[in-house]
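1. Build me a model from this:
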Amino acid sequence: MDKLDTFKKIGKLEKLIHEPSRLAILTALMGCQQADFQFLLNLVGMTKGNLSSHLSKLESGGLIVVEKTYLGKRPITYLSLTEHGRKSVSKHWQILDDLRKSI
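-> Alright, predicted model coming up:
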């Protein structure tokens, strides 16, 4: 792969996914069917407000589904990747891997 091809691949990275906090969230969700908000909060080490903000952007972009429900009387929020989200994250990691290999 020549340098021009490398730069073309960089241009294919999706900005919504590539932001480090969102990439961490999405990568965590790739490893499971769904995760609850508290688990994800502990895993990625963000504040509640920061995590909520990123989740809203990912939900608006069609990458995740946010489901609010109750466990007994306790409210709980579940997060999962959409099919589009799963494919997009896989493609994103493939581009990054191709770039790494081309160096």
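
2. okay, CA-based contacts and neighbour counts for the rest of this
-> Noted.

3. what about the spatially most central residue of the chain, distance to T82?
-> The chain has L26 as the residue nearest its centroid, 2.0 Å off, counting by Cα atoms, centre = their mean. Between L26 and T82 the distance is 11 Å, computed by Cα to Cα, to the nearest Å.

4. again with V44
-> 20 Å.

5. Please apply the same query to K57.
-> Taking Cα to Cα, one finds K57 at 14 Å from T82.

6. Assumed the residue nearest to the centre of the chain was part of a helix.
-> Yes. Counting by DSSP: H, G, I helix; E, B strand; the rest coil, one finds L26 located in a helix.

7. Next, the second sequence, to be compared with the first:
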Amino acid sequence: MAEFDHNQIDDLIHSRIRLAVVAVLAGVEMAEFTFIRDQVKTTDGNLSTHLRKLESKQYITMEKRFVGRKPVTEVSLTVLGREAFERYLEHLESMLGLSK
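-> Take a look at the predicted model:
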């Protein structure tokens, strides 16, 4: 029987934009802000807001640098963020009765 305890879902990850961001980052070591924005199909401002929330919980790190005069922001999923994402997926699988 599936475990339907929705209270165990990580609300920080469960937001559509943040879930998409974490999913993108789970597949790469690092991604530039513009790459994430394009993959998630959101605006710069919206993405920035969601990245700050993920960063405040230490699920991601952001490093800013300049290439010439152009600012570049690189985003990485932390170990804590990767573990949280794995728990999130495992809980969804459990709710669906797919866990091993």
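
8. picking that back up, skipping its backbone neighbours, what lies nearest the residue nearest to the centre of structure 1 in space?
-> The shortest distance from L26 of structure 1 to any non-neighbouring residue, by Cα to Cα, 6 or more residues apart in numbering, is to V89 (7.0 Å).

9. name the helices or strands packed onto the host helix or strand of the one you found?
-> According to DSSP states H and E, V89 of structure 1 maps onto helix 83-102. Contacts defined by 3 or more Cα pairs under 8 Å, 6 or more residues apart in numbering; DSSP states H and E place helix 83-102 of structure 1 against helix 3-11, helix 15-18, helix 20-30.

10. how about those helices in CSV, adding distance to Q38 of structure 1?
-> Below are these laid out as CSV (distance: least, Cα to Cα, whole Å):
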stretch, distance to Q38 of structure 1
helix 3-11, 33
helix 15-18, 21
helix 20-30, 12
